[in-house]
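Predicted coordinates and the sequence they were generated for:
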Amino acid sequence: MKVRDLSVLIGVIVIIVMLVVPLPGGLLSVLLLLNISLSLIVILVAMNTKSTLEFSVFPTLLLLLTLFRLALNVSTTRSILSEGEAGGVVDTFGSFVIGGNPLVGFVVFIILVIINFLVITKGSERVSEVAARFSLDAMPGKQMSIDADLNAGLISEKEAKERREQVEKEADFHGSMDGASKFVKGDAIAGIIIVIINILFGIIIGIVQMGMPFDEAINTFTRLTVGDGLVSQIPALLISTATGIIVTRSGGKDNLGSEVTTQLFQYPKLLYIAAGAIFLLGLTPINFFLTTIIAILLAGSGYVLENQTKEMEIPDVEEDVQVESNEMKTPENVMNLLSMDQIEFEFGYALIPLADANQGGDLLDRIVMIRKQLALELGIVIPVVRIRDNIQLAPNEYRLKIKGNEVATGEVLLDHYLAMAPGIDEEDGLEGIDTKEPAFGLPAKWISEELKDEAELSGYTVVDPPSVVSTHITEVIKQHAHILLGRQETKQLIDHLKESYPILVEEVTPDPLSVGEVQKVLAKLLRENISIRNLPIIFETLADFSKMTNDTELLGEYVRQSLSVQITKQYTKEDMSLNVVTVSGKVEKTIAEHIKQTEHGNYLSLDPETQQNIISSIHEQVEKLLLQEETAIVLCSPAIRMYLKQLLDRYLPHVVILSYNELEPNVQVQSVGVVNVA
C-alpha cells in the first residue's frame, strides 16, 4: 500500500480517537493550524478546477474535513471546560478578536457564524439540491444526444462511451454533493450549539469549581470560546465557500480566476461608464478626492484593456487567414474529400420530421435498434448510418447508399399510413393512393388517419411511415451485409473471437488462411442470408478443412454443413416440416458432368440452352411454393449445391438452395415439385 493511501487511513482513525481521548494544548494548536491549512488548500483547488469532475472526491473530502473539525471542537471544548485553557492558538485568536472588550468580540464572532450559516451554507445547500435534480432530469436527453451524434457519425463508439461515462459521473457527483451539503449545514448548527455550551457551562465551572470571580470567569471563558469558535469557523467558512464554488461552476473551460477576470472585463468601455458614475458621486458631500482617484483608476483600466483587446484581435485574424490558406494548399485537405461513408440515408425536406427529435421524430433511435437487431441476427456490427437531408430529392423521397452507391429508394407520406391488403380481392376499394411497400414490393395504399381503424377492421396491415422506412432500411442492409463486411471488419471479428478462443484463431489465421480468405468465406454466408454470429463453429470447420483446400467457395460449403442446426431452424416450421422443390437425378448428373476444375477454382460450364431449361424448370416449380405462401427452397445434393446457386444468382436470386447435408435428420421434407429437363 502506498504511503499516501496509508496516511489517509491513519488520519481517519486519528479523527475517531480525538472524539474520545483528551489531547494536550500543544497538540491541539498543531491540529487547529493543520485544519486551517487543509481548508485553504481545498478552496484554492476548487477555484482552479476547470470542471466539477476534476475534483470528484470533494463530497467525500467534505465529510472527512467536517468530521475532523467536529473532533477538534470536542477536544477544545473538553480542554476549555476541564482546564480553563485550550492551547496558544485558541487563546491568541480569542484575545485578538475581543481586543479587551468581550461583548464586542462576541458580537463579531456571532456575525461570522450568521454569515457562514445563513448566507453561504444555506445557499450552497440549495444550489446543490437544484443541481442534483436538474442533472438527473437531463440524463435521458444527454444520452439521446450522444446516440444521435453516434448515428450521425460525428463521434466514434469510443468517444460515445466516454461521453456516457462522463454524464453518469456528473449525475453521481451532483447527487453526492446534494447529500454532502447537509454535512456543512449540520456542522454550522453544531458550531453554534458548542459556543453556547462553552460560555454557559464555562462560566458555571469557572465560578463553582475553579473559584474564579464572576468578572474573571466571563473574560476567560468568553475569550476562549470566541477563540475556539473563530479557529473552527474560519475553516468552516472556507469549506462552505469551496462548496458553493464547486456546485455553482457551470462547465467552464478554464479555472475560476481566468473566467472571472476574462468575462468581467470583456467590455472595457463599460469601465468608462463606471468611472463617470463614481466621479459624479464625488460631487455630493462624499469625499471628492477619493472618488476622483477611483474614477481615474477605472478609466485607466478600461483604456489599457481596450488596447489589449485590439492588439489581440489583429494577429488572430491574420493567423486564421494564414492557417486556412495553408490548409487549402496541403494534400491532406484534398484527401479528406475522398473519404466515403459506409451507409448513407438521405431524404427530402418533407421527411425532416422523421429525424428531428424536436418534432417527435425517432428515426435515430430506430437505427440504433436496427444495428443491435442485425448484430444479433447476422453476427456483424453494422457501420454507423450517416443521416442527412438532400434538397435534390423530391420532398417525400428517400434513398439509401452503401459505399457511395445507391441501392434503394422509396417514398413515404408522413401524414398517411401504409395499408397492405391481407391477400384477398377486395371489391369495396379502400380509398387511398396506390403504391408498393418498399421493402418487399407488396401492393399497398397510402390512407389517411381517418381510415386507419376501418382498414384494420377490414384485415389490412396498417403501418406508420417511420416503421415503413426502418423496415426498408433493415431489409436493404440485410441484402448487402456481405458488401459491408470488409477485411477491416473481419479483422475486428477475429480479434473479438480471439479474446475467448485464442488457440482456435491461431490455428486458422494468418496461416493457412489470410484475413482476406476468411472474409470471403464469411461474405459468402452473408450473401445467402446465413448468420455468422456462431464464429466458433465456423472457425472450427475452417481449422479442419483449410489444411486440405484454400478454395473459399468450397470452404464455405463445408461451413454451411457444420451450421446445419442453425440452417434447419431458420427454414423449417415448428413441426420440423419443410416444403421444397427437389432436383432430379438427371439434372444433378448433367450439372456434375459440366463442372470444370482449374488451378484457380471450379466453375460450371453449361451450354446456354441447358442453362435456360434448368432455370425455367426451377422457376415453374418454385411458383407452386409461392402460391402456397411458402419460402422458395430448392433441395439438392451437396456436390452441386454451390454450382446450382451460382447458376440461379442472376435470374432467381431470392430462391434458397439447400443441400441434404445442411438439414438435420429429423426434418420432415415434403417435395412439391421436381426440377427436370427434357
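Cool, got the structure.

Please count neighbours and contacts with C-alpha atoms only from this point.
Noted.

where do the strands sit along the chain?
343-347, 385-389, 397-402, 405-411, 416-420, 433-436, 443-448, 461-463, 577-583, 595-598, 601-604, 633-636, 656-659, 668-675 (DSSP state E).

So which bits of the longest one are buried?
Going back to what we said before, that points to strand 668-675. The neighbour-count check on strand 668-675 (16 or more other CA atoms under 10 Å) flags 669, 673, 674, 675 as buried.

Just give me how far it sits from the chain centre.
52 Å (CA atoms, centre = their mean, to the nearest Å).

which secondary structure elements does it contact?
In terms of contacts (3 or more CA pairs under 8 Å, 6 or more residues apart in numbering; DSSP states H and E), strand 668-675 is packed against strand 577-583, helix 608-627.

okay if I get the ones you listed as a markdown table plus mean neighbour count and distance to residue 257?
Conversion of the helices and strands packed on strand 668-675 to a markdown table gives the following (neighbours: other CA atoms under 10 Å; distance: least, CA to CA, whole Å):
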| stretch | mean neighbour count | distance to residue 257 |
| --- | --- | --- |
| strand 577-583 | 21 | 76 |
| helix 608-627 | 16 | 76 |
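
putting a second one here so we can go through both:
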Amino acid sequence: MSARPSGLVRLQGALTGGDFRALAGPILIVLILGMMILPLPTFALDLLFTFNIALSVMVLLVSLYTQKPLDFSAFPTVLLFSTLLRLSLNVASTRVVLMNGHSGGDAAGKVIEAFGHFLVGGNYAVGIVVFVILVTINFMVITKGAGRIAEVSARFTLDAMPGKQMAIDADLNAGLIDESTAKKRRTAVTQEAEFYGSMDGASKFVRGDAVAGVMIMVINVIGGLIIGMVQHDMDFGRAATTYTLLAIGDGLVAQIPALVISTAAGVIVSRVATDEDVGTQMIGQLFTNPRVLFITGGIVAGMGLIPGMPHFAFLLLGGGLIWLGRKLAARAAASAAAAAAGAATPEAITAPTEAPDASWDDVQMVDPLGLEIGYRLIPLVDAAQDGELLKRIKGIRKKFAQEVGFLAPVVHIRDNLDLRPNNYRIALNGVEIGSGEAFPGQWLAINPGQVSGPLPGTPTRDPAFGLPAVWIETAMREQAQLLGYTVVDAGTVVATHLNHLITSHAAELLGRQEVQQLLDRIGRDAPKLIEDLVPKTIALATLQKVLQSLLEEGVPIRDMRTILDTLAEHAPRVGDPHELTALTRLALGRAITQQLFPGSGEMNVIGLDPSLERLLGQALGGSGLEPGLAATLLDQARQAVDMQQNQGLPAVLLVQHALRPMLSRFLRRSLPQLKVLSYAEVPDTRVVRVTTTIGGQV
C-alpha cells in the first residue's frame, strides 16, 4: 500500500529529476507577487506584456483545437493565473506610470507607449472610447454569455452524472466492457462533472477582471493628474494628455488579452481533476500541439514587424515559439515513424477482420419483470449510496414465494433517461403495468381516511392503492404521524407499489417454466405423485391454466399436495380447466376461508337476494346476463363493497357454488377487491352472518 507523494516530496522530485514543469505553478506565483511588490524596469514590463498577449492567443488556439472536453482540463486554472498575471502587470505598470509618467510617453515602456499612441493615434479621447467599447464587449457580451453557459452546463452535467454511471454499470454487467474500461469511464464522468462546477466559479474571474480594468484606468488618470500637477508642476492640459494616454495604453494592453481569454472561456466548457499538479497540467497541455506554437509564434513575430512596436521583444518571443514548435513537431514525427516501423514488421501484419454475422445471441429477450427509474431515483438502488430498495425487492420476492407458493422472476432494474427524473415504471414482459413518482429525501404522508388536519407539501396519490397523500419534508414527519397519516419513505413507496403489482399479476408471472420448477420442487418430496400425474393424467399446460385461475382469484398455490391430489382424482374424467379449478377450490375451501376470515370467529359477508339469485340462475342456464341486469348488479355490488369497507369488514360475496365462477369473472374486472366465495367452500364449523344484501331493488 503506497501513499500519494506530498507537495514537498514532489517538489524535491522535480528539482532532482529535472521535471521543471512541476515548478511552473510556484514560479508563476512568485513572479506575480514580485510584480506587485517590486518595481520593474521598462524592458521587463515590455517582455511581460508581450508574454501576456502570447499566452492569451495560445489559450484561445488550444481551446479551438481541443477535440474532447478532457483535452484541456487545466483551463480554469489557466484562467485564474492569466487573470492574476494581468492584474499584477496593471499594478506594476501603474507604479511606473505614476512615478515616471512626467518624463514622457515611453516612461512605462515601449508596449504601453505603442498601445497609447499607435492604436489610438495619440488621441486620449479616442483611446477612452475604444477602451470603454472593449470593456463593454468583454463584460456584457462574452463574459456574461460564458458565465451563463458554464452555469447551465454545470447544472445539467451534475444532474446527468448518476445516469451516466448507471449506464457504465449496465455495460459492465452486460459484458460489453471490462472492469478497467469501466473504471476509466467512471473517472472521466467524475472529472467532467468536477470541471463544470469549477467553470461556473471560474467565469467570475473574468467578470471581476473587466471591472478591475475600468477602475484601474480611472485611478491612473485621476492619480496621474494629481501627481503631475501637484508634484511636477505640470499644467492641466499636459498632465491630462500624458497620463491619460499612458493609462489608456496600460488599459488596452491588458484588456485585449482579457478579451481573448474571455473568448476562450466561451469556447471551452470542460474541466476535470487529474492526478497531475497544476503546473504539470498547464505546461503539458499548453505545449503539446506544434500547430498552436507555430501560429502563436507567427502572430507574435508579425506583431513585432509592425512599425512602432518593440521589435526585439516580439521577434524574440515569436521566434522562440516557432523554434519550440519545430522541436515538438520533429519529436512527434520521430515517434510516429518508430511506431509505423514497428507496425510494419511481419509479425504485426494480420489479416483484416470481418464483422461477425448476426446470430441468435443478438436477439434481446424482454424481461419478465422490469423496473425502470429516472436518474434522481438511482440512489435508491445504488448500494454505494446506501440504497435500500434492492434489499426490499429481495425481501418482496422471498415474501411472495412464502405466501403465494412460487418464486417470482428476478426484477431487472435499469435507468431510463426518457423518464422524468423522479418517475419510475414497472413493466411485465416489456409492457408497463404501473408507474409512479418518488422523491428521495422526502416522505410520503398517506391519508388512510381518518386524519385530523392537512399538511403542507406536494399533493399526490399513493401509487399502490390510490389513497390521497402528500410529499413532505423530513422535518414534517413527526407532525404527520401525530395527525394520523401513514408516513413512508421513497424506497418504501416504490417497493410497496412493486409488491402490489406482483401480487395482482401473479397469474401472468406463473409461466410454464415456473410450473415445471414447482413440480421439480414437489417431486423431491413426492416423486411418485409427479410421475403419475404429469403428463400421464394431466398435461402441463392444463395444470398451468388451473394454477393461473386460482392465482387470478387471489388463492395461493402453496398447498400443492392438495391441488395435485385433487387433480389426480378428477382429471381422468374432467378435462375443462375451469371445472378443475372449481373442484380444486372446494378442496382448498378451508384455506380460502381462513385467508379471507382469519381465526374461527363469525364471517360477516355480502349476500344475494333470493329473487336476484333466481335471475342469475336462469341467466347461467341461458344466454347470459342482460345488459340492464348486469349494470344494476355491478352498481349494487359497488355500494355493498363500500358499506363493508366503511364498517371495516372484508368485501366477500357468498353465493351458490354454481353461480360463483360466473359472478367472479364478471365482478373481478370492475371490483378487484371483492372476493366471491361459494357456500360449498365454507367449512361447516364457521358461522356466517350476512351484513349486506345485493339485489333488494332488482
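On my side now, so go ahead. Bear in mind that the values here come from a model prediction, so they are computed numbers and not experimental data.

Superposed, what's their TM-score?
Once superposed, chain against chain, the TM-score is 0.51 (TM-score structural alignment, normalised by the length of the first structure); 365 aligned residues with a CA RMSD of 2.6 Å.

Take the helices and strands packed on strand 668-675 of the first structure and write them to TSV, including distance to residue 395 of the first structure.
Shown next, in TSV, are those (distance: least, CA to CA, whole Å):
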stretch	distance to residue 395 of the first structure
strand 577-583	44
helix 608-627	36
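
From residue 580 of the first structure, how far out is the equivalent of residue 693 of the second structure over in the first structure?
Using TM-score structural alignment, the equivalent of residue 693 of the second structure in the first structure is residue 674. When CA to CA, to the nearest Å is the yardstick, residue 674 of the first structure and residue 580 of the first structure sit 9 Å from each other.

again with residue 326 of the first structure
Distance, residue 326 of the first structure to residue 580 of the first structure, using CA to CA: 66 Å.

So what does residue 534 of the first structure match up with in the second structure?
Match for residue 534 of the first structure (TM-score structural alignment): residue 559.

swap that for residue 413 of the first structure, sorry
Aligned by TM-score structural alignment, residue 413 of the first structure pairs with residue 439 of the second structure.

again, but for residue 367 of the first structure
Counting by TM-score structural alignment, residue 367 of the first structure corresponds to residue 393 in the second structure.

Against residue 457 of the first structure, how distant is residue 419 of the first structure?
Plainly put, residue 419 of the first structure is 12 Å away from residue 457 of the first structure if you go by CA to CA.

Of the two, which one has the most company?
Taking other CA atoms under 10 Å, residue 419 of the first structure and residue 457 do not tie; residue 419 has more neighbours (29 against 9).

Nearest to residue 530 of the first structure, out of the helices and strands packed on strand 668-675 of the first structure?
Closest of those to residue 530 of the first structure is strand 577-583, at 17.6 Å (criterion: CA to CA).

which residues of the stretch 301-450 of the first structure fall in helices?
Along the stretch 301-450 of the first structure, the stretches classed as helices by DSSP state H, counting those that start in this stretch are 331-335, 352-355, 363-378.

Next, format these as CSV and append distance to residue 80 of the first structure.
Listed next are the helices of the stretch 301-450 of the first structure as CSV, based on distance: least, CA to CA, whole Å:
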stretch, distance to residue 80 of the first structure
helix 331-335, 76
helix 352-355, 71
helix 363-378, 67
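
Could you name the stretch from these that's closest to residue 555 of the first structure?
helix 363-378 (19.1 Å).

mean shift between the closest one and the second structure?
Superposed on the second structure, helix 363-378 of the first structure shows a mean distance of 1.1 Å to its aligned residues (mean CA distance after the TM-score superposition for the first structure).

So which bits of that helix are buried?
Buried residues in helix 363-378 of the first structure, counted by 16+ other CA under 10 Å: 363, 364, 366, 367, 368, 370, 371, 374, 375, 378.

from what I can see residue 170 of the first structure touches residue 134, true?
No: using CA atoms under 8 Å, residue 170 of the first structure is not in contact with residue 134; the gap is 11.0 Å.

With neighbour numbers in mind, choose between these two.
residue 170 (20 against 12).

Out of the helices of the stretch 301-450 of the first structure, which gets nearest to residue 69 of the first structure?
Taking CA to CA, helix 363-378 is the member of the helices of the stretch 301-450 of the first structure nearest to residue 69 of the first structure, at 51.0 Å.

relative to strand 385-389, how tilted is the closest one?
Following axes from the mean of the first three to the mean of the last three CA atoms, to 10 degrees, one obtains 150 degrees for the angle between helix 363-378 of the first structure and strand 385-389.

Name the nearest residue to residue 484 of the second structure, ignoring sequence neighbours.
Closest residue to residue 484 of the second structure apart from its sequence neighbours, by CA to CA, 6 or more residues apart in numbering: residue 451 at 4.7 Å.

so the one you found touches residue 481, yeah?
No: contact between residue 451 of the second structure and residue 481 fails when scored by CA under 8 Å: they sit 9.3 Å apart.
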